[in-house]
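Undergrad: Sequence first, predicted model second:
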Amino acid sequence: MAYKIAFSKGSIKIGKQETPSFYQGFILNILNPKAWIASISGVTAFTAKGDMSSLILFCSLYFFICFIGVGSWAVVGKQAKALVQKESQLRIFNKIMGAGLAGVSAYLLLT
């Protein structure tokens, strides 16, 4: 995957794209299996069985942290769009991302 990302053509198709609505984003987040797996894992790891106060505390913290995480991801994505306006910039970006993914993969394999 790192190789495919690093050596992709980096073509940019500029056209009118419809921005997803709030409702579409809301439904997408509810249907996100990764979020459900992470929240179930967190609840089982960090809450005591039958202790409602620890469950409420965990859910409140998890909501707050996820809200910040998703919000910052959206802001960074919007700002990064300015960095890849040309195909040459996109190819450089892809090489950096591919190298980063290869580095993380190598680290995980070697440790």
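TA: Happy to help now that I have it.
Undergrad: drop to CA atoms for contacts and neighbour counts, all remaining ones
TA: OK.
Undergrad: Show me which positions of the longest helix along the chain end up buried.
TA: Identified as the longest helix of the chain according to DSSP state H is helix 52-80. Neighbour counts over helix 52-80 (16 or more other CA atoms under 10 Å) mark Leu55, Phe58, Cys59 as buried.
Undergrad: Below is an additional structure, to be compared with the one above:
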Amino acid sequence: MWLYDGRPEFIDVNVASATPTEGGYVMAMELTNGAVRLAATRHPGRYVSAWRHNVRRYGAPDVVRVVVSRPYLRYEAVKRALAGLLAGYKDAGSENFMVGIDILKEKAGEMFSTAS
């Protein structure tokens, strides 16, 4: 279910970019403020790198942990479904969720097992 769970510095070494035939990945990034940010991307390494650039440039919360799913053809739909499951944890002032990664992984487990 999860290809990678670890520090953002090592995401490029552990997760390759997805090809169009593979689809893309669903990612959860745990930030320094305790929030979790969901993303859907074909290029997890680039996404994390761009986020960390914004940290330096604008003072956004940095990434401390990244979790990356296996590839899904409909990765955007999987991300939206996961966001729906986490609606009760949504931070009203941002696109983030105030939930721990371990709780997110638990809630996503059943959904990921049925997604294609």
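TA: Perfect, I can see it now. Being a predicted model, the structure only gives us computed values, none of them experimental.
Undergrad: Got a TM-score for the two of them?
TA: Scored against TM-score structural alignment, normalised by the length of structure 1, the superposed chains reach a TM-score of 0.25; 48 aligned residues with a CA RMSD of 4.1 Å.
Undergrad: returning to that earlier point: helix 52-80 and the very next helix or strand once past the longest helix of structure 1, what's the angle between them?
TA: Sequence-wise, the next helix or strand downstream of helix 52-80 of structure 1 (DSSP states H and E) is helix 87-110. Here the directions of helix 87-110 of structure 1 and helix 52-80 differ by 140 degrees (axes from the mean of the first three to the mean of the last three CA atoms, to 10 degrees).
Undergrad: returning to what we had before: list the helices and strands the longest helix of structure 1 packs on?
TA: helix 33-46 (3 or more CA pairs under 8 Å, 6 or more residues apart in numbering; DSSP states H and E).
Undergrad: Pretty sure Thr41 of structure 2 sits against Tyr25.
TA: Yes. Using CA atoms under 8 Å, Thr41 of structure 2 is in contact with Tyr25, at 5.4 Å.
Undergrad: In terms of packing, which of those two has more residues around it?
TA: Comparing Thr41 of structure 2 with Tyr25 by other CA atoms under 10 Å, the one with more neighbours is Tyr25, at 29 against 20.
Undergrad: For Tyr4 of structure 2, see how far away the more buried one is.
TA: Distance, Tyr25 of structure 2 to Tyr4 of structure 2, using CA to CA, to the nearest Å: 11 Å.
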